[in-house]
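Peer 1: show me the folded form of this:
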Amino acid sequence: MPHLAEEPNAHGTADTRPAQRGALAALAAAQFVVVLSTSVVNVALPRIRDGVALSDTGMSWVVNAYGLAFGALLLLGGRAADLAGARRALAAGLGLFAAASVAAGLAGTPWLLIGARVAQGVGAAAAAPAALALVIRLFPPGGARARALGVWGAVSGAGGAAGVLLGGVLTEAFGWPWIFHACGLGAALALAAALRLVPADPVRPRTGVGRSRVDLLGGLSVTAAVAALVYGLTAVRSSGPADPHVLGPLAAAGVLLLLFLRAERRHPAPLLPPGLLRQGLVAPANLLMALLGAVWVGLFYYLPLLQQQVLGAGPLTAGLAQVPLAAANMLGSALAPRLAGPLGPYRTLAAGLLAQAAGLLWLALLTTPGTSLTGLTGPTTLIGLGLGIAFVQLTGAAVSGVRPADAGVSGGLVNTTRQLGGAIGLALLGSLATTVTTLTTTATGGPAADAAALADGYRAAFLLAAATAAASAALTPLLSRRATGRPTSAPTPDAPTTRGAHR
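Peer 2: Sure thing, here's the model as predicted:
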């Protein structure tokens, strides 16, 4: 097992950088695979629908089942990383993720596929916060952590866009099951690299921490609450807002949320440690991350559908069309720490969010059956730049000023808010898109799958996403005010995200 202190430098002290870089590469690979699995299915959805006889609602649940389990269990995964050790949690999560990915590729019915996607989400919920906690542990605040989070943001953004590309290539060449088999192989390789390159968890004194310390009631209740909430919002598109299939799950979500809050007050080691939301910039950064997640997931869901169902592209062509977005996303992630120096972290964040809003508005104006795929390059590049900048800044802010003992759960929380924001956002965007498409179809008397009607629905979704990004930009002063009001002894919000100056 490697240790961070390996090579002497010119001053005769240990140079930890090579070992740190190796560990960061392994952790970034784990994050890449987790994010990849969120978007790799998007371009293959039409083929998956035909392969396992999915309905339109079931097709969205192939995406939501993963995001829902992932997002709802991230707090439990983050706390498990704090209590059991981040490296152990990472290894267990990647192992489960790999096995579930293989099962998804072998699934022949909708319920088996969706169940395997849930299991993938459970594994990802253990791996993702543990990986981020290890990054925080290995890189102290300052320039080193800023650069590490820049890498983290780049691979996260690249994983989202590359998932669409890889999904197109694999679906066209080998069939849709291979998108899941590839994720399983990637998780297995990331697991092997982590076991070889990431330092072992520090030895802790025996304190009797065991199963009783894990807040299972809180974890189960918040998971069920979010599942009920997203199910109710998703059902709006087929049942209407006043239907019992909508109102019942929404009411259940409220009851389960109250149960979660009660469990948190009574448990000796709650999922959300007392005062976590008052540490650093945790509360406002997570609010903005939820909004960013809604835009992120909505974009990677509807863009491939636009390219295939409206513009007539095949899976491979639609995947290749994501390359400019992926490249721009990686560039934005790399630029974020550099821009935050001269502009300041909050102006940089606002600029990234406004770039997303402008790109989404531009994309909405081009959402017509006559548009060429190359015509989408401009708006998707602008969106990718803004997404990369905003993600890095918000991730840094969400973990700045947090106690080391809460590093895992703070990493779990920021991933939770992004995933849950994405799941809720996709449900709302889907309801809007379906409603607008139905209205257009009724007004014109055309077929349900008419490209013009679908384009109207996707345009409405992109416009709502643009408004969400613009509203997020308007809320960035919350970060500045929270930083200004903190005690002077607290760490500055810029330390993790810039070289000298958050999300």
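
Peer 1: going forward, measure contacts between C-alpha atoms and count neighbours the same way
Peer 2: Noted.

Peer 1: buried residues, the helix ranked longest in the chain. List them.
Peer 2: Assignment by DSSP state H gives helix 407-444 as the longest helix of the chain. The neighbour-count check on helix 407-444 (16 or more other CA atoms under 10 Å) flags 407-438, 440-441 as buried.

Peer 1: show me how far that helix is from its chain's centre.
Peer 2: Between the centre of helix 407-444 and the centre of its chain there are 12 Å (CA atoms, centre = their mean, to the nearest Å).

Peer 1: remind me what that helix packs against, helices and strands.
Peer 2: helix 56-84, helix 110-138, helix 216-239, helix 282-305, helix 377-399, helix 451-474 (3 or more CA pairs under 8 Å, 6 or more residues apart in numbering; DSSP states H and E).

Peer 1: look up the closest residue to T234, ignoring the ones flanking it.
Peer 2: Using CA to CA, 6 or more residues apart in numbering and skipping the chain neighbours, the partner closest in space to T234 is A427 (4.8 Å).

Peer 1: repeat for G121
Peer 2: Closest to G121 by CA to CA, 6+ apart is F70, at 4.1 Å.

Peer 1: tell me the spacing between Y458 and G384.
Peer 2: Y458 sits 19 Å away from G384, going by CA to CA, to the nearest Å.

Peer 1: now do A23
Peer 2: 27 Å.

Peer 1: another one to check against the first:
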Amino acid sequence: MMRRSPWATLAVLALAQFIVVLDVTIVNVALPHIQADLNFSAESLQWVISAYTLLFGGFLLLGGRMADLLGPRRVFVAGLLLFGVTSLVAGLAESPGFLIGARAVQGLGGALLSPAALAILTVTFAHGRDRNIAMGVWGGLAGLGGTLGVVAGGLLVDSLSWQWVFFVNVPIVLALVAVIPVFVRDLRHNADGPRRFDTAGAVLGTAGLLAVVYGVVRAEPKGWGSAEVVGFLAGGVALLIAFVAVEARSKAPLVPLRLFRSRALSVSSVSLALNGAGFLSMFFLTAIYLQQVRGDSALDAGLHFLPMGGAAILGAVLASNLVQRVGTRTVQLGGSVVSVAGLLLLSQADATGGYATELLPGLILFGLGIIGVGVPAQIAAVSEVQHHEAGAASGAVTTMYQVGGALGLAIVTTLSITRTTDALAHGDAQQQALVEGFQRGLLIAGLFAIANVLITLTTPQIQPTSEQLTEAAAAA
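Peer 2: Just a heads-up that it's a prediction; the model follows:
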């Protein structure tokens, strides 16, 4: 039998994960062009982001379970193909509903391929130095995808069109599918025992979250007390209660509820959800502000985000070193405070101030702070669970990050649009009204970061091992 190079396998897996992460940020700089071309309303535009993150987070744990039972390579290929096909469909969309639907299914594809790829990686590399290097590369390339996404998106939009932020995935997916049989082993699953998929849990949880987010979004045009808004919010809560009931009774639950008896895991889950809310909200609002208020091209907007990405990379290095010296809670508290400072600085930007004075300091601080929270929270999340349940714990907090981001984005966008609408009604110019909405939105995101400061005070102080640092880098 032909011997496959594990490093070639890593290259295939990391490139697949790279495009999954890339698709969160690459779309942001294209949003104003998508809005103008497809006639998105201000409140519905966020669904281009939220549909992807909600389905990705909602089905991530089911994807991991499917990889365990059906074989990770099979699920990896299925997820990759689904991701590629829906990328093509998204680029061909001619209406808001069509694009949102494609983005939702694209998120489902990511939820299948991402945990399957990580499962293949952990089996391919033996425990020790090689696996640590592989995990570091995996986590680093995933983070790089987020940073490069804004520049790649801007370049594609300015030189071609917004459709190419989706089309670019297609040739990459085709190339990966072609080389997978050569470089990735077909790891067979253990057929002993019944195969149980907690599909009901995944559907209930995701449907409940979608209903809650939709209710929040509709609050701006309809009012919080309208029958439509109240109905969707109540229905969403009922579905989430049903999700918890199903998980409690399931013999193969997506989320073993006993894990949340761990204070470190529970607090970390809330902290990462707030972190995701702040990050997605800031990214969404600032991408639109740069282009619609300051007049940036898509590429200029992407380049203006780059210092934040560089700060996040630096923050990851600093956080990884500091947690071993001063502990997770201290680093996480520092990251939360820096995030608050970054968002408050950004919230003071107006239409005329210089980028270097009004935006750059806040972007750098926020980039440092968001990672300063994420790294120690990921480590703390798995610190008190059994080793064989570390994967489930890591999956749970990753899901919380995605879900928190989508819900936070809905709240921030709704309140931001309300402020813009009120300003226009009082006779403000459109540019000034957009500035006021942007400023309010970032102040609300700042409240999420302040809540994170308070939450962090309740988390245990942990001195992690080198192995825990490596696992956190891969899960981030």
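
Peer 1: for A224 of structure 1, give me its contacts.
Peer 2: With contacts defined as CA atoms under 8 Å, 6 or more residues apart in numbering, A224 of structure 1 is in contact with A253, L256.

Peer 1: that one and F260 of structure 1, how far apart?
Peer 2: Counting by CA to CA, the gap from A224 of structure 1 to F260 of structure 1 is 10 Å.

Peer 1: do F70 of structure 1 as well
Peer 2: 18 Å.

Peer 1: mind checking which of those two has more residues around it?
Peer 2: F70 (32 against 23; other CA atoms under 10 Å).

Peer 1: give the aligned equivalent of the more buried one in structure 2.
Peer 2: Residue correspondence, TM-score structural alignment: F70 of structure 1 in this structure matches F56 in structure 2.

Peer 1: cool, T109 of structure 1 as well?
Peer 2: Using TM-score structural alignment, T109 of structure 1 pairs with S95 in structure 2.

Peer 1: what number of residues lie near that match?
Peer 2: 14.

Peer 1: what about R196 of structure 2, which SS state?
Peer 2: What DSSP: H, G, I helix; E, B strand; the rest coil gives for R196 of structure 2 is coil.

Peer 1: and it, how far from A423 of structure 2?
Peer 2: 54 Å.

Peer 1: same question for L318 of structure 2.
Peer 2: From L318 of structure 2 to A423 of structure 2 the distance is 42 Å (CA to CA).

Peer 1: what's the burial count for T352 of structure 2?
Peer 2: Considering only other CA under 10 Å, T352 of structure 2 is surrounded by 9 other residues.

Peer 1: for I172 of structure 2, pull up the helix or strand it's in.
Peer 2: helix 169-183 (DSSP states H and E).

Peer 1: pull the residues that contact that helix.
Peer 2: 4-5, 8-9, 12, 16, 19, 77, 80-81, 83-85, 87-88.

Peer 1: can you pull the contacts of I383 of structure 1?
Peer 2: L325, N329, A355, Q356, A357, A358, G359, L360.

Peer 1: alignment lookup: it to structure 2.
Peer 2: In structure 2, I383 of structure 1 lands on F366 (TM-score structural alignment).

Peer 1: go on, A474 of structure 1?
Peer 2: Match for A474 of structure 1 (TM-score structural alignment): L454.

Peer 1: can you give me the neighbour number for that match?
Peer 2: L454 of structure 2 has 13 nearby residues by other CA under 10 Å.

Peer 1: ok, back up a step: and Y458 and G384 of structure 1? Which one has more around it.
Peer 2: G384 (30 against 27).

Peer 1: and the residue nearest to the more buried one when sequence neighbours are not counted, what element?
Peer 2: Distances taken as CA to CA, 6+ apart put N329 closest to G384 of structure 1, at 4.2 Å, once the chain neighbours are dropped. Per DSSP H and E: N329 of structure 1 is located in helix 323-343.

Peer 1: tell me how far the helix or strand following that helix lies from the chain's centre.
Peer 2: Remark: after helix 323-343 of structure 1, the chain's next helix or strand is helix 345-365, criterion DSSP H and E. In terms of CA atoms, centre = their mean, the centre of helix 345-365 of structure 1 is found 18 Å from the chain centre.

Peer 1: P268 of structure 1 and G167 of structure 1, how far apart?
Peer 2: P268 of structure 1 is 44 Å from G167 of structure 1, by CA to CA.

Peer 1: who has more neighbours out of those two?
Peer 2: Remark: of P268 of structure 1 and G167, G167 carries more neighbours, 32 against 13, as counted by other CA under 10 Å.

Peer 1: quick one, what contacts that one?
Peer 2: Counting by CA under 8 Å, 6+ apart, the residues that G167 of structure 1 touches are V40, V41, N42, V43, A44, W176, I179, P315, L316, G319.

Peer 1: could I get those residues in CSV, plus columns for distance to V297 of structure 1 and neighbour count?
Peer 2: What follows is the contacts of G167 of structure 1, written out as CSV (distance: CA to CA, whole Å; neighbours: other CA atoms under 10 Å):
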residue, distance to V297 of structure 1, neighbour count
V40, 12, 32
V41, 12, 27
N42, 10, 27
V43, 13, 32
A44, 16, 28
W176, 20, 24
I179, 18, 27
P315, 19, 29
L316, 20, 20
G319, 16, 27
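
Peer 1: between the residues you listed, which is nearest A86 of structure 1?
Peer 2: V40 (26.4 Å; CA to CA).

Peer 1: from G352 of structure 1, how far off is the closest one?
Peer 2: V40 of structure 1 is 25 Å from G352 of structure 1, by CA to CA.

Peer 1: could you do G208 of structure 1 as well?
Peer 2: For G208 of structure 1, the distance to G352 of structure 1 (CA to CA) stands at 46 Å.

Peer 1: before I go, just wanted to say thanks for your time.
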